[in-house]
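**Q** Return a 3D structure for these sequence lines:
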Amino acid sequence: MLIRTIVATACLFSLSGAPARASEQSEVMDRIQQAVDATNQRASASVMASYFTASVVLIGGVPPFVFSGPSAQAIEAWRKVNAAEAEHAGVSQFSLQLRAPRRVTVDNGHAYVVLPVDYRFERENKQLSIPGVITATLERSEGKWLISTWTWTGD
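**A** You can find the predicted model right below:
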């Protein structure tokens, strides 16, 4: 009887926790989508910084590869390097299109996301796309999710 009670209690707690977990996962994905939308709209570095923690680490495929520090400064440095690379490669009209996440783990105010994405752009009047993956971590602060790390891995 004791084992049945323990199992029933465990099931009840796991069921009651599911909606909160799903809600947190949705909030995390909403924050990622907001940051991607702002990127696609070419929002300023200060606007972009509002989606990130005060200090951030960004990792991408263009040297120096790692951009860290105060969010607005790291984002601005990352953007300058990527803009120069895009100009050098003849790339314009870029955007990111999110696909279904591979993983969204939320635990005690921290989140880890693995998210396939298509990097779409134009080169020589041709629409092109490169698949890749964004891996991000987020922290819950003052009631909202903020991105603390962001990694781009292109295929």
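**Q** From here on, just use CA atoms for contacts and neighbour counts.
**A** OK.
**Q** Specify the next element, helix or strand, located C-terminal of the lengthiest helix in the chain.
**A** Longest helix in the chain, counting residues (DSSP state H): helix 2-40. Where DSSP states H and E defines the elements, the next helix or strand beyond helix 2-40 is helix 45-49.
**Q** Mind giving me the packing neighbours of that following helix?
**A** helix 2-40, helix 71-89 (3 or more Cα pairs under 8 Å, 6 or more residues apart in numbering; DSSP states H and E).
**Q** Around the closest residue in space to Arg21 that isn't next to it in sequence, how many other residues sit close by?
**A** Spatial nearest neighbour of Arg21, excluding adjacent residues (Cα to Cα, 6 or more residues apart in numbering): Val106 at 7.2 Å. Val106: 19 surrounding residues under other Cα atoms under 10 Å.
**Q** give the contact list for Val106.
**A** Arg21, Glu24, Gln25, Tyr112 (Cα atoms under 8 Å, 6 or more residues apart in numbering).
**Q** so can I have JSON lines of those residues showing neighbour count and distance to Arg120?
**A** Output for these, formatted as JSON lines (neighbours: other Cα atoms under 10 Å; distance: Cα to Cα, whole Å):
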{"residue": "Arg21", "neighbour count": "14", "distance to Arg120": "32"}
{"residue": "Glu24", "neighbour count": "20", "distance to Arg120": "29"}
{"residue": "Gln25", "neighbour count": "20", "distance to Arg120": "26"}
{"residue": "Tyr112", "neighbour count": "19", "distance to Arg120": "24"}
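**Q** now the other sequence, so there's something to compare against:
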Amino acid sequence: MTTAGAADPLAAVHQYIQAFNDGDVTAMSAIFDDEGAVLDGMAPHVWSGPSAVEHWYRDVMTKSAHLGASDYVVAVDEPLHHDVSEDTAYLVFPASLDSRLNGAPVVQTGAIFTVALRRRAGDWRIAAWTWTKGTVQQ
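**A** This next block holds a predicted model:
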């Protein structure tokens, strides 16, 4: 796993997702812009700045422990939107989330993962992302 931004925006998103699936918050942070933001359905809903990813991940794990949720795995399909300019990109992916709730498998389908990226010193970094929840099947 690389610990820096990627040479292409799509690769940066896939690196970030793989780092999340591996539970590697350090690798997630390395791909995230220092001025980045996370918008998620979980309160407090917005995390921003140099430690946005670490604080979001900490809050996810805290809530997960309380709910009995674990083993998160995100998957994305081909982007619905793939707009790239010289130093910015906007990608929108159909997504799913597999997890376990109190040991039982849970699948969230029909989610949307939207990502804005910036090129910094030749590498693409995630400037912001949002997860729009889909349908949960238990």
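**Q** Overlay the chains and give the TM-score.
**A** Once superposed, chain against chain, the TM-score is 0.85 (TM-score structural alignment, normalised by the length of the second structure); 127 aligned residues with a Cα RMSD of 1.4 Å.
**Q** of all the helices and strands packed on helix 45-49 of the first structure, which gets the most neighbours per residue?
**A** helix 71-89 (a mean of 16; mean count of other Cα atoms under 10 Å).
**Q** distance between that one and the chain's centre?
**A** 17 Å (Cα atoms, centre = their mean, to the nearest Å).
**Q** Now the element after it, going C-ward?
**A** Downstream of helix 71-89 of the first structure, the first helix or strand assigned by DSSP H and E is strand 91-98.
**Q** which residues of the second structure does that next one align to?
**A** On the second structure, the counterpart of strand 91-98 of the first structure by TM-score structural alignment is residues 69-76.
**Q** so how far is that stretch from its chain's centroid?
**A** In terms of Cα atoms, centre = their mean, the centre of stretch 69-76 of the second structure is found 11 Å from the chain centre.
**Q** what about that stretch, how far off from the first structure?
**A** For stretch 69-76 of the second structure, the mean deviation from the first structure after alignment is 0.9 Å (mean Cα distance after the TM-score superposition for the first structure).
**Q** before we move on, back to that, and the gap between the residue nearest to Arg21 of the first structure and Ile6 of the first structure?
**A** 25 Å (Cα to Cα, to the nearest Å).
**Q** swap in Met29 of the first structure?
**A** Taken as Cα to Cα, the span from Met29 of the first structure to Ile6 of the first structure is 34 Å.
**Q** for the first structure, which strand is longest?
**A** Scanning the first structure for the longest strand, with DSSP state E as the assignment, gives strand 126-141.
**Q** What span of the second structure is the helix or strand that comes right after that strand aligned with?
**A** Next in sequence after strand 126-141 of the first structure, counting helices and strands by DSSP H and E, comes strand 144-154. Aligned by TM-score structural alignment, strand 144-154 of the first structure falls on residues 123-133 of the second structure.
**Q** What residues of the matching stretch count as buried?
**A** Using 16 or more other Cα atoms under 10 Å as the test for burial, stretch 123-133 of the second structure gives Asp123, Trp124, Arg125, Ile126, Ala127, Ala128, Trp129, Thr130, Trp131, Lys133.
**Q** just checking, Ile130 of the first structure touches Glu122?
**A** No. Counting by Cα atoms under 8 Å, Ile130 of the first structure stays clear of Glu122, with 11.2 Å between them.
**Q** Compare these two (neighbour count), which wins?
**A** Legend: neighbour count by other Cα under 10 Å for Ile130 of the first structure and Glu122, higher for Glu122 (15 against 12).
**Q** What residues does the more buried one make contact with?
**A** The neighbourhood of Glu122 of the first structure, defined by Cα under 8 Å, 6+ apart, consists of Val91, Ser92, Gln93, Phe94, Leu128.
**Q** Now for the closest residue in space to Leu117 of the second structure that isn't next to it in sequence: which residues touch it?
**A** Leaving aside its chain neighbours, Leu117 of the second structure sits nearest to Ile126 (4.3 Å; criterion: Cα to Cα, 6+ apart). Shown in contact with Ile126 of the second structure (Cα under 8 Å, 6+ apart): Ala12, Val13, Ile31, Phe32, Asp33, Gly36, Val115, Ala116, Leu117, Arg118.
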